[in-house]
Every structure is written in structure tokens, then in C-alpha cells.
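Q: have a look at this prediction, sequence included:
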Amino acid sequence: MGTDNAGRDVLSRVMSGASSIIAVSVAGASLGIALGTIVGMSSGYKGGRTDEIVMRVMDGLMSFPSLLLALLVLSTLGANHENIIATIGVVFMPRVARVLRSVTLSLKSLEFVQSARLRGEPAPYIIFKEILPNAIPVLAVEGSVRLSYAILLASSLGFLGLGVQPPSPDWGLMISESRNFLVDAPWIGLAPAAGVATLVVGVNLLTDGLRQARGLPAGDDYE
């Protein structure tokens, strides 16, 4: 793949950048899944006015475009790995919360949940020991969907200069740095761009496989 404008080996930087973007995306998506699961299942189980207030807050967060919300957060906190992970988690939390709330609403009226209530089990026990295990298939599919979006979001932030800072081999940053050399040295930008596309397509294929194996509809159908 040759070298970039600074004489650095492109293949080595692409391979090194892969581990960085995967780590950040997995951590950010996992944080969003964890927060969304807690908020969505607790809200759905509680119901009533609490559920209404929580869901309106989630709707408010979802009204912001993901990239715009991420830019607002990172421009305030600063760009580093920890803040990028936290930002991805906050951006994805509302969408996960809505999906898990819908699943909780459909499960909490079933007999095994009612039986746990009659035994006097506390709400946290019912949510995480009775309802959550039955929501794992949906959660797995939703998690893989969020992972593909996390990869795109992390790459976009890097391209805009709010991701990992130079000279780190971030794919989005590498694409941004190659803009002035697309005619003379297109491989500088095409290599990381191909990496992003391949990774996202691979995760999407995994998502479709999980969904078909479990016989589940698309994640948005639960909202």
C-alpha cells in the first residue's frame, strides 16, 4: 500500500488503526447497551408517570442527530479515548432504552413474571433475573446494530478532527489527512476507507445472521 505523505507505512497504520477503532466502538456500544438496558427495562417495568417522563427525556435525546450530539459533547469535554467512548454510549442509550422498554412491556405481563411478583421478589430481581434473560436475543441483535453505527460514528468523529488526535493511526483521521493527496496518492485514503466499509458490512452481516437465526424482526420494529 506504499507510504503516506509523511513517509509512514500505510498498511501498518491501517492494521494498527483497526484495533483502535474496534476497541473504541465495542466499548462505546457496550456502554450504550448497558445504560439503555438499565433505563429502558426499569422504565418499562415501573410504568406510569415515571415511564412517561423517562421516555420523553429519551425522545428529547433522540431528536438530536447522532453526529451533532456527539460533536456537542466532545467539543465540551475534549477529544480522547475515554470521552469518545462515553459520547458513543450517551448517543446510543436512548435507542437501546426504547427497544428494551418495549420488550419489557411485552414480558412483564407473562406468568413467570407475575409468579415472581406473588413471591414478593423485589423489582431489581424480577428485571435482571426474570425479564433480562428472556430479552437476550433481542439485546444481542440490537447490540450488533449499535456496534456498526458506533464504527461509523467513531470514524466520522476522527474525520472531523474530534476523534483520536494525530499522530495516532485512526481510520477517520487517516481519511481526513489524505484529502489533499487523493489524485497523486489515492491509496492513503482508500485503504482506511475500505477498512471502515469492510468492518461495517461484516458487522451488518453478523446482525442479519443473528436476526434470522432467532426469527426476530428489525430492532426498529420494537420501538
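A: Now that the structure is in, tell me what you want to look at.

Q: only C-alpha atoms from now on, for both contacts and neighbour counts.
A: Will do.

Q: buried residues, stretch 189-204. List them.
A: Residues 189-193, 195-196, 199-200, 203-204 are the ones in stretch 189-204 that count as buried (16 or more other Cα atoms under 10 Å).

Q: between the residues you listed, which is closest to residue 11?
A: The closest of those to residue 11 turns out to be residue 191 (Cα to Cα; 7.8 Å).

Q: how about the contacts made by that closest one?
A: 1, 10-11, 14 (Cα atoms under 8 Å, 6 or more residues apart in numbering).

Q: for residue 214, same thing?
A: Shown in contact with residue 214 (Cα under 8 Å, 6+ apart): residue 137.

Q: cutoff 6 Å now
A: Counting by Cα atoms under 6 Å, 6 or more residues apart in numbering, residue 214 touches no other residue.

Q: next one: residue 104
A: 41, 44 are the contacts of residue 104 under Cα under 6 Å, 6+ apart.

Q: name the element it belongs to?
A: Under the criterion of DSSP states H and E, residue 104 resides in helix 81-107.

Q: and residue 169, helix, strand or coil?
A: coil (DSSP: H, G, I helix; E, B strand; the rest coil).

Q: ok, it touching residue 17?
A: Yes - contact criterion Cα atoms under 6 Å: residue 169 and residue 17 qualify, at 4.8 Å.

Q: buried residues in the longest helix along the chain?
A: For the chain, the longest helix by residue count, based on DSSP state H, is helix 10-46. Buried residues in helix 10-46, counted by 16+ other Cα under 10 Å: 10-11, 13-14, 17-18, 20-22, 24-45.

Q: now do stretch 66-80
A: Buried-residue list, stretch 66-80, by 16+ other Cα under 10 Å: 66-67, 69-71, 73-74, 79.

Q: if we can go back for a sec, give me the buried positions along whichever helix or strand comes after the longest helix of the chain.
A: The helix or strand immediately downstream of helix 10-46 is helix 48-62, counting by DSSP H and E. Of the residues in helix 48-62, 51, 54-55, 58, 61-62 count as buried by neighbour count, 16+ other Cα under 10 Å.

Q: this is the comparison structure:
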Amino acid sequence: MSDLSWSQILAVMAAQFLPVWLALSATFALSHRLRRRLGLYGKLFDSPVGMIGLAIVLFWVFTAIFAPLIITHQPLAQISGLKNALPGAAIASAEAGEFGHYLLGGDSLARDVFSRMVMGAQSVLAIAPAATAFAFMVGITLGLPAGYFGGKLDTALSFGANLVLAFPVILLFYLLVTPEIQNTGPLLLGWRASIPNSMAAILFAFPILFFTLLWQTRYFTNPPRRNLFVGTTLVLGLWIYAGLAFNADPTGLWAMEPNLLNVFVSVVFVNAPTVFRIVRGLTMDLKSRDYIAAGQTRGEGPWYLMLWEILPNARGPLIVDFCLRIGYTTILLGTLGFFGLGVSPESPDWGSTINSGRKLLSVFPHPAVVPALALMSLVLGLNLLADALREESLKD
């Protein structure tokens, strides 16, 4: 079996991504047909920049979803003789039914670079959007009352946010992963909680609080529906909360490995103050509008006005910032992986892969260049998407 040329490599890679192409085609066809009913998302189809950004982002989203169908080898599998193999290298010992080439070459441990790049998308897209969403719930839950009520509450919360923002990010991550910090923490109910677990116990409670307030204020005059939504939120929320924060889910469905918990908590902790400041500023601007005065005249409560009047009218800037912040988080995760502070060392996340390939960058660049290009393209797509969303939101 001979090595593949670059044209053959590209053709085989295109075939491997067939599930992604089909999913992209179906998504764009359906979205274009319903674009007039899809609000801000539908308006992206009038922006070439937005379409390009959306296509890049959805490409990696579908790659993460269909990764088991796309990869040609297991990301941890090592094949003798393919250490630092060049792209298109043939596998001399390939058995029947086994893929016969390393499409993008092998790394320093003779693992398939193409498969690790594909599986790395799962690592990034499993953490970045979820951690960003948690950070937004923390920032929104604290930013709304700070901007609406002002006074001592605003002063105290703003001081805390500025204090966190003044702390060096990388140093924070170094502190959270050290054994001394891992084994140090308060004694809760006879169990020694590490500092990351203690932070998780606080930060992960905000989504429960956010949705409870959301349903309570929306259906206050309809007790049966309010009780249903609030009860469901508390049951599901506390179940997920116990599993993620304390690894106490008896079913094992909701759980985080210690390394992943450290990364997740740190990302939320770092991003939440910035979201808080954005939401606070928007709230201070919007609370003086006429529709807020009209709501106060009707006798609406402060939390109803914050969650159902101010927040919907602030959705444009927040959606744009959400996309940008996912990009920042992606870069941050890559940086952490590069410094060995990310998830487990054998994980195929892009940052760790770049770090392992940089030592031979001048001789065998492909193990580091491939995940670097993947990381760059995802961040580029998110930035283009955010720019298009900003332009479209300003037209409203």
C-alpha cells in the first residue's frame, strides 16, 4: 500500500466528513426556508459574513457530534512505525477492515493526528459553550439587581467583580490545579470540600436561582403553572447540581472528573465578572425607559421588570457577547491545555496536542499545525458570527 498524495488526502477527508456535509445542508436548507420566522438568527442569511461564520461554527459543532463516525483510528491508538509519520502515510500492518492511512500524519507517540483533531472538537465544544452559559447566568443574576437597585448592593457587587478581574487569569488556573489547593477547603457536613468544589457549590447554584426567579415572576398569578415549572426546575436542578458540584449523583449521569471540574469552574469564575459589568451597564440604561415606568405603574415587581422587560430588550448585545465569549473561552482552553492545565493529559484537546507537537515543530510541524488551524478556524467563525449578529441587531 502506497502513501497518499495531497489531492487524495483531501478527497478522503472530504468523504470522511460526509455526515457533517449532510447535516450542514439540511440545516441551511431548513433555516433558509424558515428564516423570516427565526428572528435574529434568520437575519443572518442576509449577511455574507454571518453565513460564513455560521457555516464554520456549525461545521465544528457537527464534527463534534459525528466524531465517532468521522475518525479513522482511535485517538489513543498507537501503530508501530508511524511515529511522526508524514500526512498520507500508509500503514504497512493494516488488517482487513482497518483504515490504511494516517491522513494527516502521526504524532510523536505514533497516534493519528486527523482523528485526534476531530475528537478534540468534542473536548472544546463540550466545555466552552456550557461554561459560557453558566457564566452568563451568574453575571445576569447579579448584574440585573446591581444595575436596577444601585446603591450599596451595586457598590459591593462591582467591587467583587473588579477584584476578580484584577487577578491574573493564568495564575488563578495554576492555583486551582495545585495539590495543596485541591486538598484544602472547608469542612462541609463531615466532608472536606476542595476549593474548586467549594467554588462549584456557589457558582453552580446560580442557574437554579435564575430559572426559579424566571418562572416565579412570570407565572406569579397562575399558581398551578408556577408550581409545576418551579418544582421541575428545583428537582432537576438540584439533581444536576449534586452530580456536577459534589459528584453525588447516584445514577452517575451527572458527574465531572476533577480536572474537568477545575477547568469548568475557573472559566465560569473568570468570565462571570465581565458579563456582570455588561449586564449592569445595560440595566442602568434600560431602567429609565418609558416601558419600565409603565410596568412600575401597573404594579409589577422589580424582578419581573428585570427578567421580563429589561433582559429581553438587552438580548442583542448579550447574544453578540455570548458568541465572542465562546471564542475567548476556546482560546483560553487551548492556552490551558498548552500549559498542561487543562483536562487529562491523554485527552486529544487541541491545546494539549499543540503543546505535545511543538517540541519538534521545526522538523515535523503537522502534529502541532493541524490542531492550531482547527482552533483558529473555530474562533474565526465565532468572531465572524458575532460581527454579523452585531450588525443585524443594530438594524432593529
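A: Structure received. These numbers come from a predicted model, not from an experiment.

Q: what sits closest to the equivalent of residue 161 of structure 2 over in structure 1 if chain neighbours are left out?
A: Matched to structure 1 by TM-score structural alignment, residue 161 of structure 2 sits across from residue 58. Counting by Cα to Cα, 6 or more residues apart in numbering, residue 58 of structure 1 lies nearest to residue 94, which is 4.9 Å off, once chain neighbours are set aside.

Q: to which residue of structure 1 is residue 146 of structure 2 aligned?
A: By TM-score structural alignment, residue 146 of structure 2 lines up with residue 43.

Q: its match contacts residue 51, doesn't it?
A: Yes - in this structure, residue 43 of structure 1 is within contact of residue 51 by Cα under 6 Å, at 4.7 Å.

Q: overlap in contacts, the two.
A: With Cα under 6 Å, 6+ apart as the test, residue 43 of structure 1 and residue 51 reach no residue in common.

Q: what about residue 205 of structure 2, neighbour count?
A: 18 (other Cα atoms under 10 Å).

Q: show me what residue 359 of structure 2 lines up with in structure 1.
A: Aligned counterpart of residue 359 of structure 2 in structure 1: residue 180 (TM-score structural alignment).

Q: and what of residue 392 of structure 2?
A: Checking TM-score structural alignment: residue 392 of structure 2 goes with residue 213.

Q: check the mean deviation of the stretch of helix or strand its match belongs to from structure 2.
A: Assigned by DSSP H and E, residue 213 of structure 1 belongs to helix 187-214. Compared with structure 2 after the fit, helix 187-214 of structure 1 shows a mean deviation of 0.8 Å (mean Cα distance after the TM-score superposition for structure 1).

Q: now that helix against helix 10-46, angle please.
A: Helix 187-214 of structure 1 runs at 40 degrees relative to helix 10-46, counting by axes from the mean of the first three to the mean of the last three Cα atoms, to 10 degrees.

Q: distance from helix 187-214 of structure 1 to the middle of the chain?
A: 14 Å (Cα atoms, centre = their mean, to the nearest Å).

Q: just stretch 168-181 of structure 2 next, same as before
A: On Cα atoms, centre = their mean, the centre of stretch 168-181 of structure 2 falls 21 Å from that of its chain.

Q: over to stretch 129-142 of structure 2?
A: So, by Cα atoms, centre = their mean, the centroid of stretch 129-142 of structure 2 is 11 Å from its chain's centroid.

Q: average gap between that stretch and structure 1?
A: Mean deviation for stretch 129-142 of structure 2: 1.1 Å (mean Cα distance after the TM-score superposition for structure 1).

Q: who's in contact with the aligned residue in structure 2 for residue 32 of structure 1?
A: Under the alignment (TM-score structural alignment), residue 32 of structure 1 pairs with residue 135 in structure 2. Residue 135 of structure 2 makes contacts with 268, 271-272, as judged by Cα under 6 Å, 6+ apart.

Q: now the buried members of the residues you listed.
A: 268, 271-272.

Q: what is the nearest of those residues to residue 293 of structure 2?
A: Among those, and counting by Cα to Cα, the member closest to residue 293 of structure 2 is residue 272, at 29.0 Å.

Q: ok, for that closest one, nearest residue in space, not its chain neighbours?
A: Using Cα to Cα, 6+ apart, the closest residue to residue 272 of structure 2 is residue 135 (4.5 Å).

Q: against residue 120 of structure 2, how distant is that neighbour?
A: Residue 135 of structure 2 sits 23 Å away from residue 120 of structure 2, going by Cα to Cα, to the nearest Å.

Q: follow-up on the earlier one: surely the match of residue 161 of structure 2 and residue 93 touch.
A: No - applying Cα under 6 Å as the test, residue 58 of structure 1 and residue 93 come out as separate, 8.2 Å apart.

Q: quick one on the thing from earlier: distance to residue 298 of structure 2 added to the buried ones among the contacts of residue 135 of structure 2, as CSV?
A: Listed next are those as CSV, based on distance: Cα to Cα, whole Å:
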residue, distance to residue 298 of structure 2
268, 37
271, 36
272, 33
